[in-house]
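> missing the sequence, but the structure's below:
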């Protein structure tokens, strides 16, 4: 099988498995569009929001109950260190930069803005630098595209009041930026305690035709993923669980509120499809 997995400590060992082609894609997120638009791979790591949108638009992939990346995102909402201090509530009526409106980090950040600060997705103009992965998706009218190369460039140019950056971007283009939310780590822990789960960013999907034609091979890959992620810090891991179900339910609700999906996400159906890999 042709497999795409990110360069994570818990997945590197899998790339030594014989009999498969492990495709290196950098940046990893560029593989998501290739998967949902052309079904280019057999098994592929994928951002949660991309998976939900792909499912909403009938892309024939099935979720494996495997989480490769996740974490809280209160620290992902950033500003310039010398900019006037503003609160998340001050973003109502403002412009905020995000790589893509359908980026999963943005999904979680907009969710917490609504829950904790009363700021709806439509209250903000979301300025993006990239298009969605799912070609069929049409962005809502409060999203606009910029010619800027990066989200950090939008901040530095004064085009946005704040920027949403994922963990790797914070350590890269976002170096030196500061969280908009005071004591972001504590706020993230409070979110996780309140919801009984941790936000999921990346999952793994398989092409439906591969699952139909070679189910034992898919089972073997899943077993390797489960062994590789055993003992990892939540939410990373494999197997259907209550925390995973909660993360999917919350992410699906956020996606509907933000017009990322047009129909209700049936998490029970996702679980049914994943039942063969449950304990």
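Sure, I can see it. This structure is a prediction, so every number in the text was calculated from the model and none was measured.

> only C-alpha atoms for contact and neighbour calcs from this point on.
OK.

> most centrally placed residue in this protein?
Most central in the chain under C-alpha atoms, centre = their mean is residue 104, positioned 3.0 Å from the mean C-alpha point.

> excluding its backbone neighbours, what's nearest that one?
Closest residue in space to residue 104, ignoring its immediate chain neighbours: residue 49 at 5.1 Å, by C-alpha to C-alpha, 6 or more residues apart in numbering.

> and here is the other one:
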């Protein structure tokens, strides 16, 4: 008799084959669910709605400070297109005199959703490592970028001593505050509407962010992951279960990668983005044929770096390791 599992995951091209049934989990009767917002999946996971679920790394890691941490991770990294280089996630008010990273010191900076969201931890860590700007040198305002959002009260929200953090007022958006100059900068997974509209009042801190991010990858080998698949601990040690799920997610991801590799022969005629094949060739030269790797070995340096940042930024009581967070059965992946 097969095991029944409920699995929550966002609808991406590399999970499409799981959601539409082309790929199944061996020996498991799996029900896949998705949601309009990926944060809804995180919240439902915390509330016990799923057996396995996509989880933002910081949301997942914060549960380790609970008395009874409910999850372990599968090394499916990352599960969404938010495996992004995050230099491009830092925005500034162009009238504020911020022209280099060091100019952020002493400024008021907005951050999307919570202090230390996944797309914020990476740039904060990079700012500290490479430019000497640490979070305690700034004042922080938390909120929604283009739409007001309440505080995420369903997840622990630690704030380290010596760091000034407040939530935006009801009805305020960080994007509007940045455009008006009420805040000096913004770190956000969402692009401010002012940037999308071409406003001269808001720009990225790194104008040529692609070149900066490609250089970062060449130097570090890190393609920053954002999310994992979390499994409830009572299921994590069932022999073969975690590996069956891991293998299914890997198969679905390989199908998505293979489509791009196969379509290169026809210059990606199915993609409407001009010059996409040129971009694909450039990315392939830099990132290789498996540009979206799963498994511990391929991601250990990136995960270790994120775990260090998470602890240094006061979001974990102790510095965790891959051995702490991943299902033991999959540490050999």
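Structure received. Computed from a prediction, not measured in an experiment: that's the story for all the values here.

> TM value for the aligned chains?
Here the TM-score for the pair of chains, by TM-score structural alignment, normalised by the length of the first structure, is 0.87; 273 aligned residues with a C-alpha RMSD of 2.5 Å.

> burial of the residue nearest to residue 104 of the first structure, as a residue count?
For residue 49 of the first structure, the tally of surrounding residues (other C-alpha atoms under 10 Å) stands at 30.

> what lines up with it in the second structure?
Using TM-score structural alignment, the equivalent of residue 49 of the first structure in the second structure is residue 58.

> that match contacts residue 119, correct?
No. Using C-alpha atoms under 8 Å, residue 58 of the second structure makes no contact with residue 119, being 9.6 Å away.

> what about the helices in the first structure?
Ranges of helices in the first structure, per DSSP state H, are 30-38, 48-56, 104-117, 151-156, 167-171, 184-195, 208-213, 215-229, 242-257, 267-273.

> out of the ones you listed, which is the most enclosed?
Ranked by mean neighbour count, the helices of the first structure are led by helix 48-56 with a mean of 24 (mean count of other C-alpha atoms under 10 Å).

> give me the mean deviation of that one from the second structure.
Helix 48-56 of the first structure: mean distance to aligned residues in the second structure after superposition is 1.8 Å, counting by mean C-alpha distance after the TM-score superposition for the first structure.

> so what's the residue nearest to the centre of the first structure up against?
Neighbour list for residue 104 of the first structure: 47-50, 201 [criterion: C-alpha atoms under 8 Å, 6 or more residues apart in numbering].

> thinking again about what came up before, could you export the helices of the first structure as JSON lines, including distance to residue 80 of the first structure?
Below are these laid out as JSON lines (distance: least, C-alpha to C-alpha, whole Å):
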{"stretch": "helix 30-38", "distance to residue 80 of the first structure": "27"}
{"stretch": "helix 48-56", "distance to residue 80 of the first structure": "27"}
{"stretch": "helix 104-117", "distance to residue 80 of the first structure": "18"}
{"stretch": "helix 151-156", "distance to residue 80 of the first structure": "7"}
{"stretch": "helix 167-171", "distance to residue 80 of the first structure": "12"}
{"stretch": "helix 184-195", "distance to residue 80 of the first structure": "16"}
{"stretch": "helix 208-213", "distance to residue 80 of the first structure": "45"}
{"stretch": "helix 215-229", "distance to residue 80 of the first structure": "36"}
{"stretch": "helix 242-257", "distance to residue 80 of the first structure": "27"}
{"stretch": "helix 267-273", "distance to residue 80 of the first structure": "38"}
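
> residue 177 of the first structure is nearest to which of those?
Smallest distance to residue 177 of the first structure across the helices of the first structure (C-alpha to C-alpha): 7.6 Å, for helix 167-171.
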